[in-house]
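Novice: next come a sequence and a model predicted from it.
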Amino acid sequence: MYYIRIYVQAQSEKTAARKLLQENNLRLGHFTTSRHGANFVETWVDGMAFSELNREKEEINRLKEEFEKHKKQLLKRKPQVSTAKTKGGKTSNSSEHDHLTTDEFYEMEEILKLRAAAIRKREADVLAELEKLERERTLHIRELKRIHNEDQSRFKDYPILSERYLLLHLIGKGGFSEVHKAMDLRELRHVACKIHQLNRDWKEDKKANYIKHALREYNIHKKLDHIRIIKLYDVFEIDENSFCTVLEYNNGTDLDIHLKQSKYLPEREARSIVIQVVSALRYLNEIKPPIIHYDLKPGNILLGSGVYSGEVKITDFGLSKIMEDSDDSNSDGLELTSQGAGTYWYLPPECFMIGRAPPKISSKVDVWSVGVLLYQCLYGRKPFGHDMSQSAILEQKTILKAVTVDFPSKPAVSSEAKNFVRRCLQYRKEDRPDVLSLCDDPYLRPKKLVNQSSSNVSSISSNSLP
């Protein structure tokens, strides 16, 4: 009975999602396919809401032209100071019938000022509405792709995997995997089922390598138990070309989508996110052997919603490094054998250095990533290589040239936040703090504790011997 209720609810949610999609196709826009020679090309067509806004912008432009015309006409009728004597000895304005009196001019001038203010407000309202619609359109396009991928998935018809996990709907799709929201019928909780699908045409050695990589990620992830890290519950084979990992379900979005919707975040929110991420990194560096995440980026930071709003969890340990034979205090770090992997905007210079031997890395890789994350949250752009492709970053050696970080004048950000970013983005890894040192950074600690520590130091200094 419980299974049937969940199944019916999932069907209802899927129907509602498609109904909303159709409504948004009309309101926000949709893709159309047209033929160009031998190829079919998808073109985006804006919906009615954008058409209405465009008409409103045209009307505002017409009003602005009218306003400028009236303004010029009023200036031509401005009262004249110079006067000329008539034959009868009286003074008279040279264009008496064209010019206004001082009172009339002032009255019309005030009317035009009010009209200009009304036009500016109307224009600001349109721009605000356009920004809102563009954010909605971004989510709509994402939902269009999600539903298209869901309709193409072989797991779309609510299968039960491993006699336990009822798949409800597709969350997202990657290169060789897709993630479904599911119900664990044994534990009666929602989970995320990540289904890895190997290409049937792959050679056996490529399949073996993919499985080896996925199992390595599973073996790292399954041992982790921290409130700021997504839990991994289970792994099982579906058939000879696919298997599934079962993860903790996060009923929210990720930081990447949040930033695309918000552009940038208030410093208080950005700082809270970083505090939580660093808490997870502390755990990864205190366990034995320590772990470097190596792929910290907005897409791998999940945000809570509802009663969990404000909370974050990190995920995706596919590129993680285990520091088995290395101790930050006694060595230069771990040899980077997978040079070229990762998301370049978030990796430090040492990951791009080429020499006779592979570069050495440590937890300071993740510290650099934290600095990039905070900068991006505060300013809505990456500090290095923003709007550049990964290949361009590599070709132009962008990160290798990232010696200093520049801060935009807006939005306003505290000097403490800027200094924290500078500490994280020290070019030489020897000058950059490791994760455990970063945990004690004054910017991440409660202000009361920082002030208390400062007062204690002052007290000790005042009581010391001369």
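Specialist: Cool, the structure landed.
Novice: please count neighbours and contacts with C-alpha atoms only from this point.
Specialist: OK.
Novice: mind listing the helices for the chain?
Specialist: Using DSSP state H, the helices of the chain run over residues 2-27, 48-76, 102-152, 204-221, 255-262, 267-286, 364-379, 390-395, 415-424, 435-438, 447-463.
Novice: residue 66: neighbouring residues, count only.
Specialist: 11 (other CA atoms under 10 Å).
Novice: ok, back up a step: can you lay out the helices of the chain as CSV showing distance to residue 342?
Specialist: CSV is the format used below for those (distance: least, CA to CA, whole Å):
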stretch, distance to residue 342
helix 2-27, 34
helix 48-76, 38
helix 102-152, 23
helix 204-221, 14
helix 255-262, 16
helix 267-286, 18
helix 364-379, 11
helix 390-395, 10
helix 415-424, 18
helix 435-438, 19
helix 447-463, 35
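Novice: what's the closest of those helices to residue 173?
Specialist: The closest approach between residue 173 and any of these, judged by CA to CA, belongs to helix 102-152 at 7.2 Å.
Novice: what is that closest one packed up against?
Specialist: Helices and strands touching helix 102-152, as assessed by 3 or more CA pairs under 8 Å, 6 or more residues apart in numbering; DSSP states H and E, comprise helix 2-27, helix 48-76, strand 165-173.
Novice: check it against this one:
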Amino acid sequence: MSEELERYSVIKGTYTIDSLIGKGAFGKVYKVRHKYLGIQALKIFNPGVISKATEGDLFNEAFLLSKITHNNVVRVYEANTFEYSGKQYYYIVMEYVKGPTLAEFLEENCQLEIDKALNIMKDICSGLAQAHKLNPPIVHRDVKPHNILLEIGGNKVVSKVSDFGVAKHLDPVTRVTDAAGTIAFMPPEVMSNYENTASDVYSAGIILYMMSTGIFPFRMPKDYQTNTKKGIENLIKLTRGSLPDPPSNHNSNIPKELDRIILKSLNPDIKYRYQDAEEFLNSIKHYQEESKQHIKEDLEKQLDPPILENINQALKLGKQYSTLKEAIRLMETVIIEAPSDKKEMLKNKYKFLLENWRKGIVM
């Protein structure tokens, strides 16, 4: 829709336009007020963007997605069409998420602490896994930071996956000619139309690589033609034919085991990747559990029992919003009173945790 809907316009007698909150090549997103159910988000696709051949599938998938009530998935409430100025428009009504996109967040926070990057990725994989478990599975096909919304509450950050399956229903010509913004996250098999749940894993792996290192895993040539199918096909072949450098080459804090996990998600051969988001998620969880155990054992060797007891007490207090101030005070005291040869280690280890506690975020 080229023109912007005016505030207080009413769609289908149900949705009252509040404000425009996003727009792109495929359409616009509005904050709307449902007649009975309060604030929601309304995505309206431009005329000709949705392929007529997959119209029925779009509505069927919207119905399946509406059954997902997982915390890491943006809820889908309805998919339908409406007439405006003599033209038919497709729309999807979704949960309204107030926070920024992951893309906006990463503009200000280029390289994240490893645990923070992994926690965001666990949310993303948890959301993707809900659609991958459906029968038949729904493949997102456009996993990228712009489609991850961050809900920032008083005491935590939750990542939510949006726009499941929409890319599949875009008109093929439109999808190719407007792919420049998403090509960096496309898997090698995208041009052969052999996308499955492992394709979403590949795109998620690119995001994890980027969050952990601050850079994309593949060098994208400048001035490369991306407005034709052939141009994109050549670019994909050029940049996706082999594994990227290990992430630890760009961030020495990344352990070799995490290198292995990230690179497995980015294997150019779909057979050797994690086959779905749940498998990727379980690998990350296992790594974090093992890592925490090793850190705990190392700390127990290096620190006296009274210091360890205070650290554990602070960590326990930090799990409740009502006791965050006490957790901060206790952890700061531990660091201040630690032996000089242990002070820097404790500062570095708990810097990220303290920063989040001070923002009121429970970890």
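Specialist: Ah, there it is. Every value quoted in this text rests on a predicted model; they were computed, and no experiment measured them.
Novice: overlay them and tell me the TM-score.
Specialist: TM-score for the superposed pair, counting by TM-score structural alignment, normalised by the length of the second structure: 0.65. Supporting figures: 273 aligned residues with a CA RMSD of 3.3 Å.
Novice: sorry, back to before: of the helices of the first structure, flag the one that's most buried.
Specialist: Per-stretch averages of neighbours, counted by mean count of other CA atoms under 10 Å, single out helix 364-379 among the helices of the first structure, with a mean of 25.
Novice: so where in the second structure does it end up aligned?
Specialist: The aligned range for helix 364-379 of the first structure in the second structure is 198-213, by TM-score structural alignment.
Novice: out of the helices and strands packed on helix 102-152 of the first structure, flag the one nearest residue 436 of the first structure.
Specialist: Checked against CA to CA, the stretch from these lying closest is strand 165-173, at 34.1 Å.
Novice: what does that closest one contact?
Specialist: Taking CA atoms under 8 Å, 6 or more residues apart in numbering as the criterion, the residues outside strand 165-173 of the first structure that touch it are 7, 10, 14, 146-147, 149-150, 155-156, 158-161, 178-185, 193.
Novice: let's see 6 Å
Specialist: Applying CA atoms under 6 Å, 6 or more residues apart in numbering, the external contacts of strand 165-173 of the first structure come out as 10, 150, 158-160, 178-184.
Novice: can you name the residues of the second structure that it overlays?
Specialist: Mapped onto the second structure using TM-score structural alignment, strand 165-173 of the first structure spans residues 15-23.
Novice: return the member of the contacts of strand 165-173 of the first structure nearest to residue 352 of the first structure.
Specialist: Using CA to CA, residue 178 is the member of the contacts of strand 165-173 of the first structure that sits closest to residue 352 of the first structure, with 30.6 Å.
Novice: give me the number of residues near that closest one?
Specialist: 20.
Novice: residue 243 of the first structure versus that one, what's the distance?
Specialist: Counting by CA to CA, to the nearest Å, the gap between residue 178 of the first structure and residue 243 of the first structure amounts to 11 Å.
Novice: likewise for residue 257 of the first structure?
Specialist: Residue 257 of the first structure is 28 Å from residue 243 of the first structure, by CA to CA.
Novice: what is in contact with residue 178 and residue 243 of the first structure at once?
Specialist: Joint contacts of residue 178 of the first structure and residue 243 (CA under 6 Å, 6+ apart) are residue 195.
Novice: distance of residue 313 of the first structure relative to residue 148 of the first structure?
Specialist: Looking at residue 313 of the first structure against residue 148 of the first structure, where the rule is CA to CA, the gap reads 28 Å.
Novice: and what of residue 207 of the first structure?
Specialist: For residue 207 of the first structure, the distance to residue 148 of the first structure (CA to CA) stands at 27 Å.
Novice: same question for residue 446 of the first structure.
Specialist: Look at residue 446 of the first structure and residue 148 of the first structure: by CA to CA, they are 46 Å apart.
Novice: can you check residue 305 of the first structure too?
Specialist: Spatial separation of residue 305 of the first structure from residue 148 of the first structure under the definition CA to CA is 25 Å.
Novice: check residue 84 of the first structure too.
Specialist: Distance check for residue 84 of the first structure against residue 148 of the first structure: by CA to CA, it reads 81 Å.
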